[in-house]
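Trainee: structure of the sequence below:
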Amino acid sequence: MRAITVAPGVADSLRLDEAWPEPHPEEGAILVEALAVGICGTDHEIIAGEFGEAPPDTDRLVIGHESLGRVLEDPTGSLHPGDLVAGIVRRPDPVPCANCAVDEWDMCRNGQYTEHGIKALSGFARERWRIPPKFAIGLDPDLAHVGMLLEPASVVAKAWDHIDRISRRAEWQPQTALVAGAGPIGLLAALLASQRGLTVHVLDRAPTGPKPALVAALGATYHTGTVNELDFEPDIALECTGAPSVVLEVMCKAAPVGIVCLTGVSSGGRIINFDAGALNRTLVLENHVVFGSVNANRRHWKLAAEALGRADPSWLGSLVTRRIPVEAYAEAYRPGPDDIKVVLEFAR
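Mentor: Purely as a prediction, here's the structure:
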């Protein structure tokens, strides 16, 4: 079968393997036919050789962690042939740590977790894959063309779940949310904010292209420029760019008793001038909470599936700006200027 693989740590080693081995039954009871995988910045970083880890029995890694497939067989009866399914990316560590022991592998404390298409587990960019029932999420048939958005949506669902938990520290009725960044994570964060009935603002540097219309379709307001130029203080802010200057500005911009969630991952090595004392004063005197969020556990994946099920299917479909057949895989992994979400299709 065909699979998209890399040699981890070797830049530009991406290739289409035409005779990749079939998934071993030990990988999971549920056999899945791949329909599509979404492509994100993590894939580009792995292709650039910046990180990634192959499974123990091979020197190549099948990439792809934003999955969408159709069940071929499930002897456990948890799903049925023909059902749409997505595979949870992370697996708990074998020790396990206290969090992994209670299925909160997204909060793993010792770093010995594994991840499909990223760290020591084959990914989903192959024609067939297997998954245990515990790590399979069934999808509504209406999500047949956009189900690969479940993985990024699960990251956002976790962020909002933690915001909701933190908000219970005091009597608090948030009204306004700011999302910095209008990539897939940012737009999905704005979707979930709008589903909560908040007044939503999205800040991005692109003045044209599809993003302003996508934000407007949510009933949200689209901004360009800088965080400091905004004329309001958000009760909730989600930073989805990882740009150091934006991260710091968002942390300082929140309203009193505000909550700031950081989902963007910054690259190191960039030094900027910043008044750390002013930030500390703001956080302390205004009772701010700033926290980071990455990955998701099964509960968050289920919440994400529910959120996508409530969304306008045409709006979700508009997030996918390019659909590329697997035969043209190199084109799919070549970034385009107006890309939001690029999808590599295995079956149509």
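Trainee: could you use CA atoms for every contact and neighbour count after this?
Mentor: Fine.
Trainee: can you pull the buried residues of the longest helix seen in the chain?
Mentor: In the chain, taking DSSP state H as the definition, the longest helix is helix 150-166. By neighbour count with 16 or more other Cα atoms under 10 Å, helix 150-166 contains the buried residues 150-160, 163.
Trainee: would you confirm that residue 14 contacts residue 48?
Mentor: No - assessed by Cα atoms under 8 Å, residue 14 is found out of contact with residue 48, at 9.1 Å.
Trainee: these two - which one has more neighbours?
Mentor: Per other Cα atoms under 10 Å, whichever of residue 14 and residue 48 has more neighbours is residue 14, with 23 against 18.
Trainee: how much space separates that one from residue 325?
Mentor: 16 Å (Cα to Cα, to the nearest Å).
Trainee: equivalent analysis for residue 253, please.
Mentor: Distance from residue 253 to residue 325, by Cα to Cα: 43 Å.
Trainee: those two: who's more crowded?
Mentor: Ranked by neighbour count (other Cα under 10 Å), residue 253 and residue 325 place residue 253 first, with 22 against 15.
Trainee: grab the nearest non-local neighbour of the more buried one.
Mentor: residue 233 (5.8 Å; Cα to Cα, 6 or more residues apart in numbering).
Trainee: I'd like the next helix or strand past the host helix or strand of residue 284.
Mentor: Per DSSP states H and E, residue 284 falls inside helix 276-285. Once helix 276-285 ends, the next helix or strand along the chain (criterion: DSSP H and E) is strand 289-292.
Trainee: let's see this one next to it:
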Amino acid sequence: MRALTIRPGRPGSLSVAEVPDPEPGPDELLVEGLALGVCGTDREIAAGEYGAAPPGRDRLVIGHESLGRVRHAPPGGGFSPGDLVVGVVRRPDPEPCGACAHGEFDMCRNGRYTERGIKELDGYASELWRVETRYAVALDPALADVGVLLEPASVVAKAWEQVERVGGRAWFEPRTALVTGAGSIGLLAALLGVQRGLDVHVLDRVADGPKPGLVADLGAAYHHDGLDAAVRAARPDVVIEATGAAELVFGAIGSTAAYGVVCLTGVSPAGRNLTVDAGALNRDIVLENDAVVGSVNANRAHYAAAADALGKADPGWLGRLVTRRVPLDDFAEAFDSRPDDVKVALTLGS
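Mentor: Predicted structure coming up:
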């Protein structure tokens, strides 16, 4: 079968290769790959910035935003041939820390976890793949065209869970939310905020293209004239930061109403200096009982919550998030970021 593979750490080594067909174990599904979402993590791996091949090998099958259809399922595993499924990305370490042992491998304390398509485990960018039944998530057939959104939606579901858990340390009844960044993570964060009944505002740099319309059709407010203007309009109780841009990160931390919660989901590049009034920032956080929390990855429960959220969303709106579909043979186009991109998907079938 064909798969999209890379030699981690070597820019320009991404290529379609013939690899052996997977042989599922007794508790594994054999899945026909349908599509794969491409995100910033994949582009960074393609650029040689990180990633790790399975032990004893020099190439990694890339891809973690999966979508497939079950071809073979073991009896009693809860799946049947024809089911639409997504594979969970992370696996707990072999000698699990306390969090991993309790199913919260997204909160691994010792860093020895592995990740499909990223760290020491082959990913889902192949015509066939296998996955353990306990790490497979069934999707409503109505989501067949947008199932690649489940993995990013799981990250967002976790972010909102973290906001609610942190806010729950005292009386917490947020009314407004500001999402910084209108990529797939930001737009899905806005979707889940609207589903929670919040007045949602979204900030991005662009004034045209698909993003303003996508936000408006959620019933949310779109801003492109800078953080200060967005904060004045929103007066946010919650901020979901989805860009990783250092200026926005620190601006967001200082922008919430009293007892605000900021959840950082974007990863900032290292090596860039920024002048920050740390004293004023500290003063605001302390005197207003604010909280800042980082959130990354997701566990099985977050995937289930994300599947529920996508199932409640307008399918037409979700379909507009997938702004480009690229055949596997033309994979390089999918890794070329374009201004109007929200989510790019590789199609894996013939």
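Trainee: got a TM-score for the two of them?
Mentor: The TM-score (TM-score structural alignment, normalised by the length of the first structure) is 0.98; 347 aligned residues with a Cα RMSD of 1.1 Å.
Trainee: circling back to that earlier point, export the buried residues of helix 150-166 of the first structure to TSV and tack on distance to residue 339 of the first structure?
Mentor: Below are the buried residues of helix 150-166 of the first structure laid out as TSV (distance: Cα to Cα, whole Å):
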residue	distance to residue 339 of the first structure
150	18
151	18
152	15
153	17
154	21
155	20
156	20
157	23
158	25
159	24
160	25
163	29
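Trainee: which residue numbers in the second structure go with the helix holding residue 284 of the first structure?
Mentor: The aligned range for helix 276-285 of the first structure in the second structure is 278-287, by TM-score structural alignment.
Trainee: how big is the offset of that stretch relative to the first structure?
Mentor: With mean Cα distance after the TM-score superposition for the first structure, stretch 278-287 of the second structure departs from the first structure by a mean of 0.2 Å once superposed.
Trainee: contacts for that stretch?
Mentor: 253-254, 290-291 (Cα atoms under 8 Å, 6 or more residues apart in numbering).
Trainee: how about a cut-off of 10 Å?
Mentor: Residues from elsewhere that reach stretch 278-287 of the second structure (Cα atoms under 10 Å, 6 or more residues apart in numbering): 250-251, 253-261, 288-292.
Trainee: how about the helices of the second structure, start to end?
Mentor: Counting by DSSP H, the helices of the second structure are 40-46, 98-101, 150-167, 184-195, 210-217, 227-234, 246-253, 278-287, 300-312, 315-321, 331-334.
Trainee: residue 125 of the second structure corresponds to which position in the first structure?
Mentor: Aligned partner of residue 125 of the second structure by TM-score structural alignment: residue 125.
Trainee: name the nearest residue to that match, sequence neighbours excluded.
Mentor: In space, residue 125 of the first structure is closest to residue 64, 4.9 Å off (Cα to Cα, 6+ apart).
Trainee: quick one: that neighbour and residue 345 touch, right?
Mentor: No - under the criterion of Cα atoms under 10 Å, residue 64 of the first structure is not in contact with residue 345, lying 11.6 Å apart.
Trainee: the more surrounded of those two?
Mentor: Taking neighbours as other Cα under 10 Å, residue 64 of the first structure and residue 345 compare with residue 64 leading, 26 against 22.
Trainee: and that one, what does it touch?
Mentor: So residue 64 of the first structure contacts 3-5, 36-40, 42-43, 89, 116-118, 122-126, 344 (Cα under 10 Å, 6+ apart).
Trainee: do residue 82 of the second structure as well
Mentor: Residues in contact with residue 82 of the second structure (Cα under 10 Å, 6+ apart) are 31-32, 68-73, 141.
Trainee: does residue 258 of the first structure touch residue 178 like I think?
Mentor: No - assessed by Cα under 10 Å, residue 258 of the first structure is found out of contact with residue 178, at 11.1 Å.
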